[in-house]
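Asker: predicted model and sequence below, questions to follow.
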Amino acid sequence: MHLIKNALIKDVVDTQCSDPFGCLGLQAHTNKKGLMLTVWQPEAASIRVLAIDSDKLLADMTQTDENGLFFAEWPSLAERFHYRLEITYHSGDRHVMVDPYQFPSTTFVDPEHHQASLYKSQGAIQTRASITKKLSIQGTRFAVYAPAARSVSVVGDFNSWDGRTHPMSSNGDGIWRLFVPDVNHGARYKFEIRARSGDILPHRSDPYAQRIEQYPSFASVTCFDHKHAWQDEKWVTRPITDLYEQPMSIYELHLGSWRRKDDNQPLTYLELVDQLVPYIEEMGYTHVELLPVTEYPFDGSWGYQPVGLYAVTSRFGTPEEFKALVDALHQANIGVIMDWVPAHFPADSHGLANFDGSKQYEYPDPKKGWHPEWNSLIYDFGKEHVVNYLISNAVYWLEEFHIDGLRVDAVASMLYLDYSREDGEWIPNKDGGNHNYEAIDFLRRLNETVYLNHPRCFTVAEESTAFPGVSKPTYMNGLGFGFKWNMGWMNDSLDYIKKDPIYRQHHQGELSFSMVYAFDEQFVLPISHDEVVHGKGSMIAKMPGDSWQKFANLRAFSAYMYFHPGKKLNFMGNEFAQGQEWSHERSLDWHLLDVALHKAQHALSKDLNHLYQNQTSLHYDHSPQGFEWISYDDSANSILAFARFAKNRSEHSIAVVNFTPMPHGQYRIGVPQAGRYQVIMDTDATHYTGSGFASTQIYDTQAVASHGREQSIELQVPPLAGILLRWLGEA
């Protein structure tokens, strides 16, 4: 027995072994012929060794003086064999299991992967261990990166969450591995990590887990139930087009509060298939943008404090059911964008913080690694395994869930070392500046990976500063994003529209200024969830005046947004003038559609979407050649007038927006070409509950010079309204 009393066995018993294959399982005798089997089962009373494929008894194991340590010998055997263990516990329970320590090759052979597809080799991977040419055993291969750990065990329902039972093995590359037979789909598990200090850390969820339970367990769950058969081939193989020349109207959505059941429970993914998809299709949106669906422990974070970047949140169903939702949207020709959070992560004890007793995922110095605004940790973008973890995650959503676009959250916080910090609270870069070079390199690599491997997909940056080249290619020294949120337009236009119309004449520049930089980036115009929370009130609540004027203001603003260059994004509820400020804990106020003013805003939103899709002159919004001012300086009347052109200039339209309650019966504007113009949108129309001021629908140009043009028309301009006129050609 002294032969098995060695340092490795002691480490196993003390749950601090890094090489369990060196002493557990079948081993060649060290100083005599034959084989010896060592098994560590701390709660076992007795163990019998059975044949792998029958109930044939191969040996009764002998227990040593160490509680739970058993061994058996076969002096005449030299060739290793496979076996099962019949374990009888002190409680009297009996269990038959296949010993994982007889499969070193299955444990240590990593599935093929590239850096951008680490998810195919990390975490819990379903695999099979070969027994004979005809016999194999299915199980799960666990792998977790924890280079500073003294030992790691996988724990779960399959071993009563006992960290002594399944110690994992490391070959020195920082990854701990173990193949556990007969652990299949739906098994709950975590990792028990002993730090170098000797402390056993709180059980960690798998960083690559594809499903994680909610509070209180936060257990990772093996996820091999690949039942969904994709039916979106037409969508995923569609011709690759220039997105900058296509209409993009995005419906931003929080899945848990879009619509709720009578008991205030949110809809499931499958219920959203039935209710959300036809709604989006009818309303004419081209894309939905989902607030983060990666798993998160705290409802109130809306998903922006994720613990489980590879796991679809289990609040609304399974990963396969989420795939069904994406599939249904694609079949309805609706693209799917998801908010993605690579900037920071919370310090929850089951997550990535101090993962193996060291700062593996976060910057070690809190001046760089702690986010004071959000009380969260910042990824260390200087570590290769962190960058690979994040880029692999982006690829995972595009490949496994057919996601079309990633809207990257909080990019500004990544770019600047002094973001939300006072002097002395941040560490300058090597050149003494405030740019985070490592984060910049990460973002460029991320975008290169996405666009090189998934040319139909795109990325969007939520970036609120004047950092240059956010949506310029990396070969032009840009960050490589496809689009950037136009936060300047959003702030200026909302500040303007909240003012009483009598004061707007003094703030005309707040609206016209956006065109100074409109083509510096590829912009999305966002009226997002951030503008209707935290005391900011709903969109309709921001509008000044009495009830009629509030809705007229909102209709005018909606038209201005759709006429202005840039892709469009509206948060759910904006389309029907949601009354209350948004709360993640309740449904939108769908009953308001029974009220005429709200119903009219809903109808206008639908019509604007369809107008936008069908009016080619509104699509060419990434080049100054698609836009011309007609009048930006009529501050006395608070009127803007401009022309929009299709790429080949064969089509054009004229937008006029009046931001005062004063109508104009004879308002002359210059026009690009002679001919006839037709009103194709008037937000003051009576079917939108407007005044119906303008009766003329067709205007013929006159050879009267105006606004620097030889031809002009004399318009009826309704109060607090936007109108769009389409050029019909020569009269």
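Answerer: Thanks, I have it. Numbering: from 1, shown residues only.

Asker: please make it C-alpha for all contacts and neighbour counts, starting now.
Answerer: Will do.

Asker: how near is Ile543 to His602?
Answerer: No, residue 543 isn't Ile; it's Met. 17 Å (CA to CA, to the nearest Å).

Asker: same thing with Ala143?
Answerer: Ala143 sits 50 Å away from His602, going by CA to CA.

Asker: who has more neighbours, the two?
Answerer: Ala143 (26 against 20; other CA atoms under 10 Å).

Asker: you'd agree that one is in a helix?
Answerer: No: with DSSP: H, G, I helix; E, B strand; the rest coil as the criterion, Ala143 is strand rather than part of a helix.

Asker: residue contacts, it?
Answerer: Ser121, Gln122, Gly123, Ala124, Ile175, Trp176, Arg177, Leu178 (CA atoms under 8 Å, 6 or more residues apart in numbering).

Asker: skip the chain neighbours and tell me the closest residue to it.
Answerer: Arg177 (4.4 Å; CA to CA, 6 or more residues apart in numbering).

Asker: before we go on, here's another structure to hold up against the first:
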Amino acid sequence: MKKKTLNIIKNDPWLEPYTDAIVGRHNEALNKEAELCGPDGTLESFANAHNFFGLHHTADGGWVFREWAPNATAITLIGDFSKWKIMKKYALKPKKNGVWEIKLKPNDIHHGDLYKMMVSWDGGQGERIPAYATRVVQDEQTKVFSAQVWSPEPYKWKVRRFRPDTRPLMIYECHIGMAQEREGVGTYTEFRDLILPRIAADGYNAIQIMAIQEHPYYGSFGYHVSSFFAPSSRFGTAEELKSLIDRAHELGIAVIMDIVHSHAVKNEVEGLGRLDGSYNQYFYGDSRREHPAWDSLCFDYGKNDVLNFLLSNCKYWLQEFRFDGFRFDGVTSMLYYSHGLGQAFNGYDDYYNGGQDTNAITYLTLANKLIHKINPNAITIAEEMSGMPGLAVPIKDGGIGFDYRMAMGIPDYWIKTLKEKKDEDWHPTSIFWELTNRRADEKTISYVESHDQALVGDKTVIFRLIDKEMYWHMMRDDDNMVVARGMALHKMIRLVTASTINGGYLNFMGNEFGHPEWIDFPREGNGWSYKYARRQWDLVDRKELKYMLLNAFDNAMVHLISSVYNFQSLPVVKLWEKDDDQVLAYMRGDLAFVFNFNPSKAFTGYGILAPAGEYDVVLSTDNPDFGGYGNIDESVSHLTQNDPLFAPSGKEWLRLYLPPRSAQVLRLRRATPPKSSKKGFKA
């Protein structure tokens, strides 16, 4: 392949010195694909391990079970059907390439039976849950996990085909278990019936669900996965998860799964840790085996059998459950031998200095290629903080192929600002640069805060702003200045972040209305309490509280942005920034966004150079319906004033009243209304 054909280098001349490394990675992926698929195969046909391994029905009504365990010397199924005793009848036979197999008659096992494998190896023996188990349950009394024979009637889908709306993509990040009001673990069905309607009403067109893959410890937030092909049974059955996804599609909501392929739980009985007795079946067998920061195991992406397992896992979730894509967790950890720990990533040399795991880069490239082959409309998002170029560039252009990357620097910026800067030191130049500083050839998901900022040990934005005053002064008739400041900045921070997206916007469940306190899952340190592992929806539903005002603003903001077709692709044109005044203004399409971050100064007739014409206010953070004071008269139209000095530019002075800590969005009138992707919305 000619080096000059890679668009990633054409689009960024600063990458030219690293052409050999970029082309080398690209060719590594192409060569590995050819190796895996052979002369006549495809990536789609290769990624079929889940249809071969595990437990399956046979044409004669019986069963076949297979496991890949090259280090095993014997494997026997044990379970309810054998009274948990080792019986010769249930012994697997060794086949080629480390594969073990057993064929069973229809009545040898039954739907609902619990089972495991008893695996023997030279020098040891142990119970194991099959790697490809699709249902794993925990006994409430003993807390022991087992696989379960699961063969119900196939789920009948209501929505046959669904195409996500990504123009723009507005993501509601959520967790099934903690989505409910009650203290306990929520279910797929409760989420479908109680939470999806809220999300639809809020205007989000996608949900990103955390903790779907089975994990032994609930408090891990789903990050220590044990059974990669099993949806967590603590939330319900696979059919109930499918019903949730089906209902989301009926509501026009895409469903993105948070997939964890960056590491796995260390557990040996429940997980893949030593499934066949060896240390290096799925994971590295040397010093790279254990993740130094996560207390977990690292996959060996250089093994074809591991690639088969992980690629098949992607295909399984897409086809069996009809997920619309994935957010890949911990991508930074995968990309570097150091897992990115302790690295600053200050320049391009840091991305091409030999410290990158080419095998992991190859896997991610092939995963993206496979996912988009199976579903061309699928969404892939990389959670990655180092900023490696090309991550969200198409594979054909020399990239790794993600559709989006998380803009992880933005929440860090807001936290640093709130912690270290006085209100009068907030500079619009800094805010605008941080929110718009991104690679031109990559789309990002911008966000103020995700679940990471809501977990114990950190603080949400609203809690940093208002803190303990939230407990006493959130009644609508209570005019507390701490709360007023906090609500004003909460709205402004969200609006400036959401309105500068070049790909999509993300909000974590409850943060749209300023959910108080933190997330703390049941653990020994809190007496195994569910008090903070839930969402207090009653707060936003109560009309006497201010939470509903923040929610109303978020709804208006999301609906306004979503009403503009391809909003994320419109240029962000800076109109005005003045750090002394703390005023920022920019335009996207017909919408002008004007912010006054000044904590004390109001400006009358403040002039902003904008395209000539008449402007109407379509959104104001100072609207009383959103907890503001109503100092912006939204009924007044603003006609720009001519200035001969700027006549050649087509700009005139747009003069506005700017109250302190306020933002307003104005629409430039056109002869023909802008094309809308949302019918019936009126700003």
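Answerer: Now that the structure is in, tell me what you want to look at. If you're wondering where the values come from, they're calculated on a predicted model, not measured in any experiment.

Asker: TM-score for the pair, please.
Answerer: Overlay of the two chains. TM-score (TM-score structural alignment, normalised by the length of structure 2): 0.81; 582 aligned residues with a CA RMSD of 2.3 Å.

Asker: between the contacts of Ala143 of structure 1, which is closest to Ala7 of structure 1?
Answerer: Set against Ala7 of structure 1, the nearest of the contacts of Ala143 of structure 1 by CA to CA is Trp176 (19.6 Å).

Asker: ranges for the strands of the stretch 501-650 of structure 2?
Answerer: Here the stretch 501-650 of structure 2 has its strands, by DSSP state E, counting those that start in this stretch, at 504-508, 573-578, 583-588, 591-596, 603-611, 614-620, 637-639.

Asker: same for the next helix or strand after the last one, what does it pack against?
Answerer: In this case it means strand 637-639 of structure 2. Proceeding N to C from strand 637-639 of structure 2, the next assigned helix or strand is strand 651-658, under DSSP states H and E. Packing partners of strand 651-658 of structure 2 (3 or more CA pairs under 8 Å, 6 or more residues apart in numbering; DSSP states H and E): strand 603-611, strand 637-639.

Asker: switch those over to a markdown table; also include mean neighbour count.
Answerer: Putting those into a markdown table (neighbours: other CA atoms under 10 Å) gives the following:
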| stretch | mean neighbour count |
| --- | --- |
| strand 603-611 | 17 |
| strand 637-639 | 16 |
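
Asker: in JSON lines, list those along with distance to Asp581 of structure 2.
Answerer: Converted to JSON lines, these look like this (distance: least, CA to CA, whole Å):
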{"stretch": "strand 603-611", "distance to Asp581 of structure 2": "9"}
{"stretch": "strand 637-639", "distance to Asp581 of structure 2": "21"}
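
Asker: so the residue nearest to Ala143 of structure 1 makes contact with Pro167?
Answerer: No: using CA atoms under 8 Å, Arg177 of structure 1 and Pro167 do not qualify as a contacting pair, with a distance of 9.0 Å.

Asker: residues near Lys419 of structure 2, how many?
Answerer: Neighbours of Lys419 of structure 2 using other CA under 10 Å come to 11.

Asker: where's it relative to Val461 of structure 2, distance?
Answerer: Distance from Lys419 of structure 2 to Val461 of structure 2, by CA to CA: 10 Å.

Asker: ok, now Ile561 of structure 2?
Answerer: Ile561 of structure 2 is 22 Å from Val461 of structure 2, by CA to CA.

Asker: the two: which has the busier surroundings?
Answerer: Comparing Ile561 of structure 2 with Val461 by other CA under 10 Å, the one with more neighbours is Val461, at 25 against 21.

Asker: I'd guessed the more buried one sits against Ile415; true?
Answerer: Yes: between Val461 of structure 2 and Ile415 there is a contact under CA under 8 Å: 7.4 Å.

Asker: could you find the counterpart of Pro455 of structure 1 in structure 2?
Answerer: Superposed on structure 2 with TM-score structural alignment, Pro455 of structure 1 falls opposite Pro376.

Asker: try Glu295 of structure 1
Answerer: With TM-score structural alignment as the criterion, Glu295 of structure 1 matches Glu214.

Asker: pretty sure that match contacts Thr237?
Answerer: No: if you go by CA under 8 Å, Glu214 of structure 2 and Thr237 don't touch, sitting 11.8 Å apart.

Asker: show me whatever sits in contact with both of these two.
Answerer: With CA under 8 Å, 6+ apart as the test, Glu214 of structure 2 and Thr237 both reach Pro231.

Asker: those two - which one has more neighbours?
Answerer: Legend: neighbour count by other CA under 10 Å for Glu214 of structure 2 and Thr237, higher for Glu214 (26 against 20).

Asker: contact partners for the more buried one?
Answerer: By CA under 8 Å, 6+ apart, the neighbours of Glu214 of structure 2 are Val136, Gly222, Val225, Ser226, Ser227, Phe228, Phe229, Ala230, Pro231, Ser232, Ser233.

Asker: out of the residues you listed, who's nearest Tyr336 of structure 2?
Answerer: Among these, Val225 lies closest to Tyr336 of structure 2 (CA to CA), at 21.0 Å.

Asker: burial of the counterpart of the closest one in structure 1, as a residue count?
Answerer: Counting by TM-score structural alignment, Val225 of structure 2 lines up with Pro306 in structure 1. Residues near Pro306 of structure 1, counting by other CA under 10 Å, number 26.

Asker: go on, Ser287 of structure 2?
Answerer: 8.

Asker: mind listing the helices for the stretch 151-300 of structure 2?
Answerer: 188-190, 196-202, 238-250 (DSSP state H, counting those that start in this stretch).

Asker: just send those back as a markdown table, with mean neighbour count too.
Answerer: Shown next, in a markdown table, are the helices of the stretch 151-300 of structure 2 (neighbours: other CA under 10 Å):
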| stretch | mean neighbour count |
| --- | --- |
| helix 188-190 | 21 |
| helix 196-202 | 16 |
| helix 238-250 | 21 |
